[in-house]
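Engineer: coordinates only, sequence not included:
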């Protein structure tokens, strides 16, 4: 896809709150012509103070969290707060909650208390000790700011107790591993600011990875946590999955194709395309070709221009994913909230394409233009949903 192929609207950045059978290399290189500088892992947010990147922590086997030993340091939080995070994760481990739950619980506590065990002005201080600060809500206590119905004062000031109560309610939420974190957290917490949880998801994943051996990049398969395997609709604890199984044949902004803003993943026509993460549909339509024609119901050809039938989705953290060259009209519509792994369309060859495949893009900072595009390969690998390289 060329930098300007997905219509004038795609070229304009937007600001929104929240909220790939394998083709031959020749075909993929011919497909959608068109793709920021190298994407650095430190740009993910939540960098450890000692300079370790997410990749440096490895992935698996998932290790039990040690809440008493030395813990990684983060610029955003002090030792006491990270130790509270470790308690939250360990409780989830002890209860057998899948690691996606640890990310959700951690992000929730980050929003509710900044990982501090808070007392409040409405409870006598003698009943709320020990505590790490005073919260604003007159009857809410602890890491999750739970109200009296969750337990006694002493129980709600016990980090392990409050984490257990959160998980007990979390696992009863329908499809909680696939739905947007902010939606799930809200069903547990019933907060006045439900959209606020989303901004903590990425850092929560990073902390889970640091404390539990890359756990945010694992997926539950037959009851076991498997690293870097979120591919066929399985969802990694990070909340991400590969949009289709298949090999990357044409890469991001190569020497031959410097304006190729995504990657091409070979697959047979009709292969299901899945939402790479939970999010909201921004665009689902036929992209005009270079002559302004909306002719997406027929196979395209190299040089035709346009993305064909395509979808743009907005995810937590301001990330946008794009899915081009679908065979027919997408299954989703603008403003629809879509769970991770949901089928949004099928692989085709509409638009500027030489054969069936998925053109997949990732953008940051809620910017749908070429300025926001980043390489999807390292981005997806760091989320446990790697796009395979062709052999």
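Structural biologist: Cool, the structure landed. As the structure is a prediction and not an experimental result, all values here were calculated from the model. Numbers count the residues shown, from 1 in each chain.
Engineer: C-alpha from now on. contacts and neighbour counts both.
Structural biologist: Noted.
Engineer: wait, residue 229 sits on residue 382?
Structural biologist: No - if you go by C-alpha atoms under 8 Å, residue 229 and residue 382 don't touch, sitting 11.7 Å apart.
Engineer: alright, now check it against this:
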């Protein structure tokens, strides 16, 4: 078979796969308005113009008329393999969070390439998208070279991991893969989420509830593993012209409202922040002249992301060193410290940097993870 013929066959296969994926997903995914996502295609499905939209995406419908797109460093053939992974997840009724975990795992193991045995360069007898080993009982070399088969085997083992839905992605992947590099999967989560969103019109932003799939909202945990810390709209924003040193956002809520960890992680700070005079005075309402965060918590998450929760009404419910799940209650809204009224001051820091240098806009950060904060009122 010539290279040109091989490429043509792969292109047609990718188009058929995209159509199958969209049709299957459309039957099982509910969009936010309660309707079914639209699929439009021509009579000639080999040249189909395919659009999918499930109401949870930010980018609108996806045009796959020319086969699979390139996304980031991954070309159409690699994205076609990601589509197989997702399609198998749909067929097995795995929630979208699982699709993100599986795609990220394959990104780390094979760069989304269906690898054969690589001889001396190979890791033992590992083959395929997930570098599964025949000698470890995953299947025969021929079976593991089938992307659909290897994806199904990955999901089957993942579903045996208790609590995988709220674990960090890297912990879930490691429980399945038992890699020598257990933290290697975390760095792929943002792009894996983007790929799933691109191929499904935003399904990675959906969550699984008692009534099926719906868009992430409230305290529900998005497929990315993130959730809003409190309900309500953002008031004072990030580094506004009037408050250039405001390194987070303020969300007004009544005193006593539960504050939840925005993602799984480890508590690295849980204490009373001294006021301007160095006094620990957090058990009373503060004021704009008091200074400090009051009772507050910092949590370290995967990828060296830190979230901060300020002005709690009393001592936090978690202590330093505690491991917390996404959505776990860590304290209650109050007005301690530099505060003019009950609210949560919420910050996001990157690169493990707790200082102002590491702070980023929480609104954009949370939106990208499918757990948007309420729009500014």
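Structural biologist: Yes, it's here. Just so we're clear, the structure is a prediction, and the values are computed from it rather than from any experiment.
Engineer: give the aligned range of the longest helix that structure 2 contains in structure 1.
Structural biologist: Looking across structure 2 with DSSP state H, the single longest helix is helix 3-28. Against structure 1, there is no aligned range for helix 3-28 of structure 2 (TM-score structural alignment).
Engineer: right, and the helix or strand after that helix?
Structural biologist: helix 76-91 (DSSP states H and E).
Engineer: need the helices for the stretch 51-200 of structure 1, in chain order.
Structural biologist: For the stretch 51-200 of structure 1, the helices defined by DSSP state H, counting those that start in this stretch occupy 79-95, 99-113, 125-128, 153-156, 159-170, 181-189.
Engineer: and these as JSON lines, adding mean neighbour count and distance to residue 349 of structure 1?
Structural biologist: Converted to JSON lines, the helices of the stretch 51-200 of structure 1 look like this (neighbours: other C-alpha atoms under 10 Å; distance: least, C-alpha to C-alpha, whole Å):
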{"stretch": "helix 79-95", "mean neighbour count": "21", "distance to residue 349 of structure 1": "44"}
{"stretch": "helix 99-113", "mean neighbour count": "26", "distance to residue 349 of structure 1": "35"}
{"stretch": "helix 125-128", "mean neighbour count": "13", "distance to residue 349 of structure 1": "63"}
{"stretch": "helix 153-156", "mean neighbour count": "20", "distance to residue 349 of structure 1": "56"}
{"stretch": "helix 159-170", "mean neighbour count": "20", "distance to residue 349 of structure 1": "41"}
{"stretch": "helix 181-189", "mean neighbour count": "21", "distance to residue 349 of structure 1": "33"}
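Engineer: make JSON lines out of the ones you listed and add distance to residue 254 of structure 1.
Structural biologist: Shown next, in JSON lines, are those (distance: least, C-alpha to C-alpha, whole Å):
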{"stretch": "helix 79-95", "distance to residue 254 of structure 1": "40"}
{"stretch": "helix 99-113", "distance to residue 254 of structure 1": "34"}
{"stretch": "helix 125-128", "distance to residue 254 of structure 1": "59"}
{"stretch": "helix 153-156", "distance to residue 254 of structure 1": "54"}
{"stretch": "helix 159-170", "distance to residue 254 of structure 1": "44"}
{"stretch": "helix 181-189", "distance to residue 254 of structure 1": "35"}
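Engineer: and residue 339 of structure 1, what is it in contact with?
Structural biologist: 178-180, 275, 277-279 (C-alpha atoms under 8 Å, 6 or more residues apart in numbering).
Engineer: in strands, which of these fall?
Structural biologist: residue 279 (DSSP state E).
Engineer: tabulate the contacts of residue 339 of structure 1 (a markdown table), appending distance to residue 154 of structure 1.
Structural biologist: As requested, those are exported to a markdown table (distance: C-alpha to C-alpha, whole Å):
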| residue | distance to residue 154 of structure 1 |
| --- | --- |
| 178 | 34 |
| 179 | 33 |
| 180 | 32 |
| 275 | 43 |
| 277 | 38 |
| 278 | 37 |
| 279 | 38 |
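Engineer: select, out of the helices of the stretch 51-200 of structure 1, the one closest to residue 262 of structure 1.
Structural biologist: helix 181-189 (26.0 Å; C-alpha to C-alpha).
Engineer: read off where the helix or strand following the closest one ends up in structure 2.
Structural biologist: Using DSSP H and E, the helix or strand that directly follows helix 181-189 of structure 1 along the chain is helix 201-211. Aligned by TM-score structural alignment, helix 201-211 of structure 1 falls on residues 189-199 of structure 2.
Engineer: check the mean deviation of that stretch from structure 1.
Structural biologist: Stretch 189-199 of structure 2 differs from its equivalent in structure 1 by a mean of 0.8 Å after superposition (mean C-alpha distance after the TM-score superposition for structure 1).
Engineer: can you list the buried residues in that stretch?
Structural biologist: By neighbour count on 16 or more other C-alpha atoms under 10 Å, the buried set for stretch 189-199 of structure 2 is 189, 191-199.
Engineer: residue range for stretch 153-167 of structure 2 in structure 1?
Structural biologist: Across structure 1, the stretch matching stretch 153-167 of structure 2 (TM-score structural alignment) is residues 165-179.
Engineer: quick one: end-to-end length of that stretch, please.
Structural biologist: Stretch 165-179 of structure 1 has its terminal residues 20 Å apart, counting by C-alpha to C-alpha, to the nearest Å.
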